[in-house]
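Peer 1: Generate a structure from the sequence data that follows.
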Amino acid sequence: MNDAAPVWPVMSIAEAHARLTAPGAPFEIAEATIRGVPTRTWKNAPPTLRDVFLNGMRFKDREFLVHEDERATFDAFGRATLTLAHRLIADGVRKGDRVAVIMRNLPEWPVAFWAGQLAGAIVTPLNAWWTGAELEYGLADSGAKVAIVDDERLERLSAHLKSLPGLERVYVSRLRTAAGDDRCRRLEEVIGAVNDWGGLPELALPDVPLAPEDDATILYTSGTTGKPKGALGTHRNMTSNIGAGGISAARNFLRAGQPLPELDATKLPQRCTLLVIPMFHATGLSATLSPALNAGGKIVLMRKWEAEPAMRLIEREKVTATGGVPTIAWQLIEHPARAKYDLSSLVTVTYGGAPSAPELVRKIAETFPGSQPGNGWGMTETTATFTSHLGKDYEHRPDSAGPAAPVGEMQIRDPADGRTVLPAGAVGELWVKGPQVVKGYWNKPEATAETFVDGWLRTGDLARLDEEGFLFIIDRAKDMLIRGGENIYCVEVENVLYEHPDVMDAALIGIPHKTLGEEPAAVVHLRPGGRATEEELRELVRSRLAGFKVPVKIAFWPETLPRNANGKIMKSELKHAFPRETEAA
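Peer 2: As a prediction, this is how the structure comes out:
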C-alpha cells in the first residue's frame, strides 16, 4: 500500500497555461493591435459589456441580486436596466457622454452601471465614501452629464450642485425628502422598487454600436498630486477580467493532476458571492460583479460589513465565495459566534488590496475545510486582476501575489532608467502590459505619458519575480498606503495638515494593523509656541477628507522631520514615533 502524498505540482505554470490557452482550448489566446501595440487577448472573452449583459440574460429565472428583503432575478434586472437605458437616451445621453454612479452597494447600482453601458455612455463610478467636495471634483473633472445617486450621496452633494452646471440630470434612489434641485428625479419613477422590476415591460436593446476598444469607464484613483485621476478604461479592459479570474481556478486543477471541471456556466450549479467590497472599486466591479453577471452567479449585498450578519447570510444563501480584503477573512475566522453557523458552502475566500499575513493562508484552510484561500495583485489602472493566486500555489508561496494571467506580461525594470529589464530575483520597479491596462488618465496627457509607455504601465510598485513568474511586491514606490483595501495617498492628508497654522512639518505613514493591513498615522512638527492638539488635527482632516483617510494617531516630533540629501522626509525613521505598533508587527 502506497501512503505517499500525491506529487504536486505535476506540471509547471507555463505548461498549465500552454494547455489552457492552446487553439480550441477554453482560454485560447489571440493577438490584437491595441493603440498600435500588438497585445495578447482572450479570443473567447465577451467583446463588450453589452455582451456581458446578454450573457447574463441566458439565466432569466435565476436570482441575481439579493439585498435584505429585496430580490431580483436576471430577468427583472434586465428589464430595469433596459428601462433606465432608454430613459437615459431620451434624456439626451449619447455615446461617449459620462454617466456617474454614486451610491453604496444597492441592487440599483448594477442597473445604473449597465444602463449607462447600453446607452453607450462612459460610466463613471465615484467613491461613495468621498466628501461632497471630493464628489464635486469627480463630477466636474469627468464632465458628467447625468448622475445616478442614492439619497445619502445627494445629501452630501446638495450644497455642491450649483457648482455643476454641466450636470443636466440627477436620478436619486431611495429619496426620503425633497431633492431641492430641479434637476433631481426619483429613480423609482423610472424603474420602480426592486421587488417590482419583474413587472416592467420587456424592451429591445438600444441601437448603439459598441466595440471592444470603445471607452467604457472612468474609475478614479488617487494621484500623488493629491487630486484623483480618472483611469479611462475600454470595454476590452473590463471584459478581460473574466478570463483572468477563470483561468486561475482551472490552472490549479491541472497542477494537481486533476481533469478540468465543466466550464460552461449554463451546466454548473450557481455560484453565490457575498459582495462586501464597494462596487465603485475595480475589484468589486470588474473582478466580481461583471464575471457574476456573465456566468449567471448570484450577488448578495450587505449595507455594511459585520461579521455575524455576514455569517448568517452565508448560511441562508449558501454563499460559495466572499472576501475582498484581509479584514473580512480574519473576522470570519476569529469571531466567537462562528460555530453557530453552517459555513460549509464556502469554496473560496479571496482578498487583495492590502498587505496580508502569511499565517492567514493557513488559518483559512484550517477554519473552512474544502475552501481555497486566494489573493492577487492589480490596480485601478489594470482594471483589477492582473495576477491571481489560489489554493495550493498560494499555500506554498503565501508571500507572493501569484503569476500573471497568460495574456499579461510583467517586467522588473531598473527604477533609475525605466528601461533596463532586471533578471529573476532582482528588485526593481514593476511594469505590466496586457488587455487589462487602461488607455490612460482622463484629460491628463502629461500623467498619461509618464505612466503609460508603448503599451506598458509603470506601476510605481517595487517588486521581484521568481524563476516561474510569481510576483512578490516589496514596497510601494509611490507614496501611498492601503487601509483595508482603500488607497490613501499621503500627500493628500499631509496637505490638509499643513493648512493648520501651527504645523510646520507633516508626514503620513502606515502603522501595521492585523486585519486592515495598515492604518494611517501622522507625525507633525509644530512651529515654536504652537499648541495644536492631536484631536484638533484629526478633526481638521475629517472636515476635508473621507473618514478612512483620517490618521488614527498623531505623534508630535520635537524638531524638523528627518530628511535625506535630496530634502525628502525619511519616513522609515518616523516609525519610531509609534514603537508599540512597530513592535507588534
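Peer 1: Could you use CA atoms for every contact and neighbour count after this?
Peer 2: Will do.
Peer 1: Quick one: name whatever helix or strand follows whichever strand or helix holds residue 251.
Peer 2: For residue 251, the host element (DSSP states H and E) is helix 235-255. For helix 235-255, the succeeding helix or strand toward the C-terminus, using DSSP H and E, is strand 272-275.
Peer 1: gap between the helix or strand that comes right after that next one and the chain center?
Peer 2: Using DSSP H and E, the helix or strand that follows strand 272-275 towards the C-terminus is helix 282. In terms of Cα atoms, centre = their mean, to the nearest Å, the centre of helix 282 is set 3 Å apart from its chain centre.
Peer 1: Tell me how many other residues surround residue 42.
Peer 2: 25 (other Cα atoms under 10 Å).
Peer 1: again with the one 4 residues further on
Peer 2: The number of residues packed around residue 46, counting by other Cα under 10 Å, is 22.
Peer 1: Let me know the secondary structure of it.
Peer 2: What DSSP: H, G, I helix; E, B strand; the rest coil gives for residue 46 is coil.
Peer 1: ok, now how distant is it from residue 137?
Peer 2: 33 Å (Cα to Cα, to the nearest Å).
Peer 1: Walking through the stretch 401-550 of the chain, point out its helices one by one.
Peer 2: For the stretch 401-550 of the chain, the helices defined by DSSP state H, counting those that start in this stretch occupy 445-451, 490-497, 534-544.
Peer 1: now the next helix or strand after the longest one, how far from the chain's geometric center?
Peer 2: Next along the chain after helix 534-544, taking DSSP H and E as the criterion, comes strand 553-556. For strand 553-556, the distance from its own C-alpha centre to the chain's C-alpha centre is 30 Å (Cα atoms, centre = their mean).
Peer 1: Beyond strand 553-556, next helix or strand please.
Peer 2: As assigned by DSSP H and E, the chain's next helix or strand after strand 553-556 is helix 571-574.
Peer 1: compare with the first, here's sequence two:
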Amino acid sequence: MVMNCIDAFDRSVRCHPKRDAVRTEDGRRLTYAELDERTDRLAAGLDSLVGSDRIATIAHTSAEAVEAMIASQKRGAANAQLPFRSSPGELVGMLEPTDASLLLFDAPNAETALAVLDRTDIEVAVSVGGEATDRDDVRDYEALLEETDPERPDPHGNEHGILYTSGTTTASKGVLFEQDQLWYGSTQVVMEHGIDRHDVAVVTTPWYHMVTTDAWILPHLQAGATLVIQEAFDPPETLSLIDEHDATGVLAVPTQLHGLVDAAEAGEYDLSALSYIRTGGSVVTEDLATAAGEHLTDGIYNTYGLTEGGPNLAFADPEIQTEKPGTIGKESFTWELRVVETPPSPDEFDPTAEVDAGETGEVIGRSPGMCDGYLDRPERTEELFADGWLRTGDVARIDEDGYLYIVDRVDNMIISGGENVYPQEVEEVIARHPDVEEVAVVGLDDETWGSRIAAVVRGDTDEETLDEFLRDSDDLADFKRPREYVIGADSLPRTSTGKIRREEVHSEFF
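Peer 2: This next block holds a predicted model:
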C-alpha cells in the first residue's frame, strides 16, 4: 500500500479525535473528529451535486478552505485552488483546462466568483457565508452540510488538487497533483521540523499556495497538530495569535518575517513557545536571520521549493544558516538535486553537465513527489523536463561543501555588454546599505550595451550615495553596477509569496 494524504489525515482522526485540528481568529474550534465528520458531509454533498467531477475554490484562508481541501482528497477528485487575488478574466483562463463543474467561494470573493460563473460553463456553486444564495445556481455551504449524511463516498481517484504557479515571469499555469505526490512533500516537512501532535502552527500565507498546502497545512494535520488560521496576514495580530495559542510554529516569507520582527520590536508579546519559523521564496539575509533570532526565535529554517516540485527540494536548518548565511541547504529527503550548466539554447541542455564548486548554473532535480506536468500545456511540460529531471528555472551557486545559494531565475538574466547579470545578486548587495529598505533591479534596452542595469529603491538615500557604496563594494563587479536609479518608491509590486514582479516594476517605473 502506498500512503497518501487522506490516509495520513485518517490516522490523526483515529489517534487524536478530541484534539483541536483547526482554530480560527474568531474563537471557533474544530476537533479532528468534527473536521472528519464535516468533510465527510462536504465530500458527499459535492458528489450529490456534480458526481465525480472536479471542483474549484476561490476563498481566503479559512476553516472552510481547509475543509474543501480535505473533502476533495476524500472524493479523490481535484480541487482547483484558485488564487483569489486574480482578476475574473484570469480566473476564467485558469479554469478552462480544469474540467471543474462546481465553484466554491466565500463572502469576500463573492463578486469575483459570480463574475466567473457568468463567464464559464459551470452550472452550480456553493457559497460560504450565504452570499448570492438567492441565485438558482448557488447553494449555501452550511445548508449543504446539514442536509447531507456524514457518509464518506467511495473515492473517484487519487487526485488532491490543482495548484498554480506564481506567474512572476509568465502567465500562471495549473499543476495537477496526486495525493501520494504531495504526501512525499508533507512527510519531509514533518521529519525536518520534527512536527508532532503537541505543535500549534499559525497559518499566515494564502492557503492556495503550494508552500501553505504541502509544507504547512497537510504536514500539521498529518502529525495530529493544531492549525490556527489567520485569514489575512497582519504582523501584530500574528504575534497576538502566537501569544494567545502558545504557538510553536509559523510560516512566513521574508517580507512577512521583516514585518514580524518590526512588530515584535514595537510591542510586548510572549513568544516563548515559538520554536520554528519556516521561510523561503526569496533571500533570507544574514541581518534578517539575526534579527528574527533576536526578537522571535532562533529556529529559522530556510527552505527552497516550487509549485511544480513541491515545497521542499532543499532545506537549511538554523545551525547551517548561522554557519552559511543565505544558503538553502542541501537536497531534502526523496530529492536528488544537481546544478548544471545553463546553455545558450534550450536544445543544448545537458542534465549531466554539472558545474564545479563556486560556479553557478540551473538547479534540476528528481523525486517521486514532483509533478507530471502542466494542465493542457504540452509544450511547456516538455520544456519542464530533461531526461526525467525537473528543470526549476532557478540559478544557484554551489559552494565547496555542496551547499546551495539561489542566485536568481534563468528568465531574469540580463545580458549587458555580453556579460550575464542576475538581478537578485545586484539586489542583495544594494540591500546591504543601511538606508535601503527595499530594492528591485531590472534590465532596460540600451543601444550600446544591449541592456543596462537599473534599480528601483525604497529608502532614505540618493543615487550618488548608492553608486559610491557599490563602487566600494568587493562583492559586485563594476559591469553589474546599475547605470540608472529610481529612488523613493513607496512600495514594490510583489506576489503573495513575496517575489518581485519585475514586469510590473519595469512598466511602473520606466
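Peer 1: Out of the helices of the stretch 401-550 of the first structure, the one nearest residue 42 of the first structure is which?
Peer 2: Ranking the helices of the stretch 401-550 of the first structure by their distance to residue 42 of the first structure (criterion: Cα to Cα) puts helix 445-451 first, at 24.4 Å.
Peer 1: how distant is the closest one from the center of its chain?
Peer 2: That offset, for helix 445-451 of the first structure, works out to 22 Å (Cα atoms, centre = their mean).
Peer 1: Give the aligned range of that helix in the second structure.
Peer 2: Taking TM-score structural alignment as the measure, the second structure aligns residues 378-384 with helix 445-451 of the first structure.
Peer 1: And the matching stretch against the first structure, how far off on average?
Peer 2: On superposition with the first structure, the mean distance recorded for stretch 378-384 of the second structure (mean Cα distance after the TM-score superposition for the first structure) is 0.5 Å.
Peer 1: Now do the buried residues in that stretch.
Peer 2: Neighbour counts over stretch 378-384 of the second structure (16 or more other Cα atoms under 10 Å) mark residue 384 as buried.
Peer 1: try stretch 301-314 of the first structure
Peer 2: 301, 302, 307, 308, 310, 311, 312, 313, 314.
Peer 1: and if you look at stretch 26-41 of the second structure?
Peer 2: 29-41.
Peer 1: And stretch 339-359 of the first structure, by the same measure?
Peer 2: For stretch 339-359 of the first structure, by 16+ other Cα under 10 Å, it's 343, 345-356.
Peer 1: What is the corresponding segment of the first structure for the strand or helix carrying residue 238 of the second structure?
Peer 2: Per DSSP H and E, residue 238 of the second structure falls inside helix 235-245. Matched against the first structure by TM-score structural alignment, helix 235-245 of the second structure falls on residues 307-317.
Peer 1: That stretch: average distance to aligned residues in the second structure?
Peer 2: Its aligned residues in the second structure lie a mean 1.4 Å from stretch 307-317 of the first structure after superposition (mean Cα distance after the TM-score superposition for the first structure).
Peer 1: just the helices in the stretch 51-200 of the first structure please.
Peer 2: Using DSSP H, counting those that start in this stretch, the helices of the stretch 51-200 of the first structure run over 74-90, 108-118, 132-142, 151-157, 188-191.
Peer 1: Out of these, which one sits most buried?
Peer 2: Stretch with highest mean neighbour count among those: helix 108-118 (a mean of 26; mean count of other Cα atoms under 10 Å).
Peer 1: so that helix matches what in the second structure?
Peer 2: Mapped onto the second structure using TM-score structural alignment, helix 108-118 of the first structure spans residues 64-74.
Peer 1: Relative to the first structure, what is the average displacement of the matching stretch?
Peer 2: Mean for stretch 64-74 of the second structure is 1.0 Å (mean Cα distance after the TM-score superposition for the first structure).
Peer 1: quick one: that stretch to chain centroid distance?
Peer 2: The answer for stretch 64-74 of the second structure is 18 Å, by Cα atoms, centre = their mean.
Peer 1: ok, now stretch 106-124 of the second structure?
Peer 2: 24 Å.
Peer 1: circling back: so which of the helices of the stretch 401-550 of the first structure is nearest residue 67 of the first structure?
Peer 2: Of all the helices of the stretch 401-550 of the first structure, helix 534-544 sits nearest to residue 67 of the first structure, with 30.1 Å by Cα to Cα.
Peer 1: quick check: stretch 321-331 of the second structure aligns to which part of the first structure?
Peer 2: The aligned range for stretch 321-331 of the second structure is 394-404, by TM-score structural alignment.
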